[in-house]
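Undergrad: pasting the sequence and the predicted model now:
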Amino acid sequence: AEDAAGMTHSLHAGKVVNLPSVGLFADGAAVKTVGQETFRLCSRLVDEMVTVTTDEICQAIKIGFNDTRCVLEPAGALAIAGVRRYCEIKGLLGHSLVALTSGANVDFDRLRFVSERADDRETLMAVQISEVPGTFSELYKTIAPRYVTEFSYRYKKADRADVILSFQTPAAKDKKEDIQELIEALAKKGFIATNLANNEMAKVHARHLAGGRAPEVQHEQLVSFEFPNNPGELGEFLQKLSGRFNVSLWHYRNHGDDIGRCLVGLQVPPDQEDEFHQFLDDLGYDHVHENENLVYHQFLL
């Protein structure tokens, strides 16, 4: 692993190197100081070293599971991650390579992190849009037919809004090309997009903190919805909503469940409350009004 590459640094230096600290995600292969005998053997027998990131290790665990239906621990999947990185570096295609895997000492706490970071087709992105009714739906249409897996937004200013979203690149397309195509397509619609795929703070923290308080928002109705988590269902939800009420809050994350869960804030002036309740009835989704929820008042207003 890149954050525990004691042997890599030692081989480059020609002597055992003491690392000041090591990352413990792949803890089964993380040591500050490699053994003298291990270093001697590697110096004689190892041709080249390859280091990998934590995300690449997570992707390797997923690949190993898809192929064998066995869940490897991070250190056990290092070889798969290394082979993938080696093929990328050397541009290898159509070759048969062997990865020696070992170790399945993993718990559910670790799996939660792995599942969040293992999808190498998923991209995290920040998009700045205008605060105009219907713009949210237009953003989704521009991203389609890509599969949106995350959508978070909170009203902040009267003229613009910032959205954090995740989407999956279709399997048949190159990921880097697809991201660039989408950024250009969004720019043509007046959206400013930033790729956060390599932004560790965004992936670990900001995606969960996006939003916050909106004391200036008026006539907000906060509703949590449950709907069938079918392909395109989120887009249909936005289409039904488009232009009827201004969206002041939106939070959706696909967790692989058969039910999609979405928290939505809508600005509903008093003279539109009857229309709003009729809209909810016509929508047909299970929903709960959250305006009296303690968390809403503590963290979102």
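TA: Right, received. Where do you want to start?

Undergrad: please count neighbours and contacts with C-alpha atoms only from this point.
TA: Noted.

Undergrad: now do the helices in the stretch 201-301 of the chain.
TA: Secondary structure of the stretch 201-301 of the chain (DSSP state H, counting those that start in this stretch): helices located at 207-209, 233-241, 273-283, 294-295.

Undergrad: most tightly surrounded among these?
TA: Ranked by mean neighbour count under mean count of other CA atoms under 10 Å, the helices of the stretch 201-301 of the chain are led by helix 233-241, which reaches a mean of 16.

Undergrad: how about residues contacting that one?
TA: 136, 137, 140, 141, 227, 283 (CA atoms under 8 Å, 6 or more residues apart in numbering).

Undergrad: if any of those are buried, give me the PyMOL selection for them.
TA: Buried members of the contacts of helix 233-241, defined by 16 or more other CA atoms under 10 Å, are picked up in PyMOL with:
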select buried, resi 136+137+140+227
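
Undergrad: hang on, the earlier thing: distance to residue 12 for the helices of the stretch 201-301 of the chain - can I get that in JSON lines?
TA: Output for these, formatted as JSON lines (distance: least, CA to CA, whole Å):
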{"stretch": "helix 207-209", "distance to residue 12": "38"}
{"stretch": "helix 233-241", "distance to residue 12": "51"}
{"stretch": "helix 273-283", "distance to residue 12": "63"}
{"stretch": "helix 294-295", "distance to residue 12": "53"}
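
Undergrad: quick one: which of those helices is nearest residue 170?
TA: Across the helices of the stretch 201-301 of the chain, residue 170 has its closest neighbour in helix 233-241 (17.0 Å, CA to CA).

Undergrad: would you map the strands across the chain?
TA: Per DSSP state E, the chain carries strands over the ranges 122-130, 147-154, 160-168, 192-195, 220-228, 246-253, 259-267, 286-289.

Undergrad: can I get those in CSV including distance to residue 9?
TA: Output for the strands of the chain, formatted as CSV (distance: least, CA to CA, whole Å):
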stretch, distance to residue 9
strand 122-130, 31
strand 147-154, 38
strand 160-168, 35
strand 192-195, 31
strand 220-228, 51
strand 246-253, 40
strand 259-267, 46
strand 286-289, 56
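
Undergrad: right, so of those strands, which gets closest to residue 180?
TA: Within the strands of the chain, the stretch nearest residue 180 is strand 192-195; the backing value is 9.1 Å (CA to CA).

Undergrad: need the contact list for residue 253.
TA: 149, 150, 151, 260, 261, 262.

Undergrad: so how do I select the buried members of the residues you listed in ChimeraX?
TA: With 16+ other CA under 10 Å as the criterion, this ChimeraX line picks the buried residues out of the contacts of residue 253:
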select :149,150,151,260,261,262
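
Undergrad: pick the one among the contacts of residue 253 closest to residue 199.
TA: residue 150 (16.3 Å).

Undergrad: take this one as well and set it beside the first:
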Amino acid sequence: MNSSLKQTAESSSAPAVDIGDADYLKRINTARVYDVAIESPLMQANQLSARIGNALYLKREDLQPVHSFKLRGAYNKIAQLSADERERGVICASAGNHAQGVALAGRNMGIRAVIVMPRTTPEIKVRAVAGFGGEIVLHGDSYDEASAHAMELQARDGLVYVHPYDDPDVIAGQGTIGMEIVRQHPQDIHAVFVCVGGGGLLAGVAAYIKSVRPDIRVIGVEPEDAASMGAALAAGERVTLPEVGLFADGVAVKQAGKEPFRLCSKHVDAMMTVSVDEICAAVRDIYEDTRALAEPAGALAVAGAKKYVEETGIENQDLVAITSGANVNFDRLSYIAERAELGERREALLAVTIPERPGSFRQFCMRIGDRSITEFSYRYADAQRAQVFCGVKLTNGVAERDTLIGDLEADGYEVIDMSRNEMAKLHVRHMVGGRARGAGDEVLFRVEFPERPGALLKFLNSVGDRWNISLFHYRNHGHAHGLVLVGMQVAPGEQADCRAALDALGYDYAEESQNPAYQLFLHSH
């Protein structure tokens, strides 16, 4: 089995119930969550199920009043407080979703709720906490820094600390999700997939399911760059990661909780990690089936379920994935959409070296064939060789990508696959260019291409081999027309012919040679 699917030290055949487990079963069955939380629906993702050959059900915790499961644990914890503790008020540290749960619980119970949030918390979550009446304190650049400051305030003001995951009452509140899954789907379930940060959700769900349905596999899913629980279970003790990635900010935790680790060591069957691209693809999968936009952490379980099916080859099984949250900043959606194609292996990013001569760009595109080009960035560098950054739409995943690379190399092109190069995907793809000192007589045009296969090749055939293309940038934006910036080396006496060729093409275009952005940053003076 692939190394990303790591078995825990104890198998699920170990005794399912001991005294501690019986206590958790009681705590979960009597948890005070439904004063504010709903019993979220368990719905089949029909389109995704058909694609992966298994029935995948989504446990829709994104439909909670705070658009996250965190409300359950926070409210259950606060509901257990004494009258004196409620009088003093509560405090928590959170990147957002737990904060909303604490704030809403505090408002419903009429008690003070102080929320310490990292300064890096998405604005949508900050506004939501304020809307629920929480007293917000922004401190530090990470959860750990916010947590340390919350502990200082707790000691100073005598507040009750509500931990986001390392507390039995919080874990029991989250465990009600497991209780609902078992009740809502009494048929056989092959596996339940759960996102993991500090581990409270995974611990609660696993504790309940293994107490009543030990045949169901419980699998935790973490980002590759924030896998603290997986590292702890592999080491047999809690470990602290030196750093964690912040893309899935809701699970960006350096060390798993003590009590979640204890419970997960006993009850969790396996841990998985998924990449940023795989998370983004899962966000899109959820959207296509539900028209809901999951946050990155909220899509982890779906990404894990898809990867599990791919790695194990299971078929015709019932799977459950908890969609844990939908508090995503709108301005992140373009990034998520861009990376989703790579996560589904529907796009290849290639760095290709081609000869620097008229017509070589057209020859290269002819070699790509009928495949849609999703992106093309190029800037003249020298008189012999040109480096292009190219995105190509795939219909047959990795096999098609490998075939394409092999065909290009057989034709003499130097090709480097950038599809897994994080720096290239984050930065370099947007930075290809600069001034080209050898690109004399350059004329710059902005062109609108109809978004269909063959449109680019039609343009290149119209230009022919007469004028050298010295700059080219295109990115598919999902619109009916693609926006292209193209530079061509056209002698002054041939510029009328060049415009005539563009007119004959029938595409909308405009000359941008005098645009100040071009003059300042791209033009060779």
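TA: Cool, the structure landed. This is a predicted model, so every value here is computed, not measured.

Undergrad: list the TM-score for the superposed pair.
TA: The TM-score (TM-score structural alignment, normalised by the length of structure 1) is 0.94; 298 aligned residues with a CA RMSD of 1.5 Å.

Undergrad: before we move on, back to that, closest one to residue 72 of structure 1 among the strands of structure 1?
TA: strand 122-130 (21.3 Å).

Undergrad: what stretch of structure 2 does that closest one fall on?
TA: With TM-score structural alignment applied, strand 122-130 of structure 1 matches the range 347-355 in structure 2.

Undergrad: first-to-last residue distance for stretch 133-147 of structure 1?
TA: Terminal residues of stretch 133-147 of structure 1 lie 23 Å apart, using CA to CA, to the nearest Å.

Undergrad: what range does the helix or strand harbouring residue 49 of structure 2 cover in structure 1?
TA: Taking DSSP states H and E as the criterion, residue 49 of structure 2 maps to helix 46-52. Using TM-score structural alignment, helix 46-52 of structure 2 lines up with nothing in structure 1.

Undergrad: remind me what that helix packs against, helices and strands.
TA: The elements that helix 46-52 of structure 2 packs onto, with contact taken as 3 or more CA pairs under 8 Å, 6 or more residues apart in numbering; DSSP states H and E, are strand 55-60, helix 276-290.

Undergrad: against residue 219 of structure 1, how distant is the alignment partner in structure 1 of residue 455 of structure 2?
TA: Under the alignment (TM-score structural alignment), residue 455 of structure 2 maps onto residue 233 of structure 1. Distance, residue 233 of structure 1 to residue 219 of structure 1, by CA to CA: 27 Å.

Undergrad: any chance of the contacts of residue 253 of structure 1 in a markdown table, with distance to residue 116 of structure 1 too?
TA: A markdown table is the format used below for the contacts of residue 253 of structure 1 (distance: CA to CA, whole Å):
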| residue | distance to residue 116 of structure 1 |
| --- | --- |
| 149 | 11 |
| 150 | 12 |
| 151 | 15 |
| 260 | 17 |
| 261 | 17 |
| 262 | 18 |
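
Undergrad: so which of the contacts of residue 253 of structure 1 persist in structure 2?
TA: Retained in structure 2: 149, 150, 151, 260, 261, 262, out of the contacts of residue 253 of structure 1 (criterion both residues aligned by TM-score structural alignment, their matches' CA atoms under 8 Å).

Undergrad: of the residues you listed, closest to residue 244 of structure 1?
TA: So of those, ranked by how close each gets to residue 244 of structure 1 (CA to CA), first place is residue 262, at 17.8 Å.

Undergrad: show me what contacts the aligned partner of that closest one in structure 2?
TA: Counting by TM-score structural alignment, residue 262 of structure 1 lines up with residue 484 in structure 2. Residue 484 of structure 2 makes contact with 446, 447, 448, 449, 472, 473, 474, 475 under the criterion CA under 8 Å, 6+ apart.

Undergrad: contact partners for the equivalent of residue 73 of structure 1 over in structure 2?
TA: Matched across to structure 2, residue 73 of structure 1 falls on residue 295, judged by TM-score structural alignment. Residue 295 of structure 2 sits next to 248, 283, 325, 326, 327, 328 when contact means CA under 8 Å, 6+ apart.

Undergrad: one more time with 6 Å, if that's ok
TA: 325, 326, 327, 328 (CA atoms under 6 Å, 6 or more residues apart in numbering).

Undergrad: quick check: the second one vs residue 205 of structure 2, distance?
TA: Computed as CA to CA, the residue 326 of structure 2 to residue 205 of structure 2 distance reads 20 Å.

Undergrad: now swap in the third one and tell me
TA: Here the distance between residue 327 of structure 2 and residue 205 of structure 2 works out to 22 Å (CA to CA).

Undergrad: higher neighbour count, these two?
TA: Comparing residue 327 of structure 2 with residue 205 by other CA atoms under 10 Å, the one with more neighbours is residue 205, at 29 against 24.

Undergrad: is it correct that the more buried one is in contact with residue 178?
TA: Yes - Residue 205 of structure 2 lies in contact with residue 178 (CA atoms under 6 Å); the separation is 4.5 Å.

Undergrad: residues in structure 1 aligned with whichever helix or strand residue 208 of structure 2 is part of?
TA: Element membership for residue 208 of structure 2 (DSSP H and E) is helix 200-212. Under TM-score structural alignment, helix 200-212 of structure 2 has no counterpart anywhere in structure 1.

Undergrad: how far does that helix sit from the chain's center?
TA: 25 Å (CA atoms, centre = their mean, to the nearest Å).

Undergrad: how about the contacts of residue 295 of structure 2 in CSV, adding distance to residue 102 of structure 2?
TA: Listed next are the contacts of residue 295 of structure 2 as CSV, based on distance: CA to CA, whole Å:
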residue, distance to residue 102 of structure 2
325, 15
326, 17
327, 16
328, 19
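
Undergrad: and those, which two are the farthest apart?
TA: Pairwise distances across these (CA to CA) peak at 8.4 Å, for the pair 325 and 328.

Undergrad: and these two? which has more neighbours close in?
TA: Comparing residue 325 of structure 2 with residue 328 by other CA under 10 Å, the one with more neighbours is residue 325, at 25 against 20.

Undergrad: and the gap between residue 55 of structure 2 and residue 357 of structure 2?
TA: According to CA to CA, residue 55 of structure 2 stands 53 Å off from residue 357 of structure 2.

Undergrad: circling back: just name the most buried of the helices and strands packed on helix 46-52 of structure 2.
TA: Of all the helices and strands packed on helix 46-52 of structure 2, strand 55-60 carries the top mean neighbour count, a mean of 25, counting by mean count of other CA under 10 Å.
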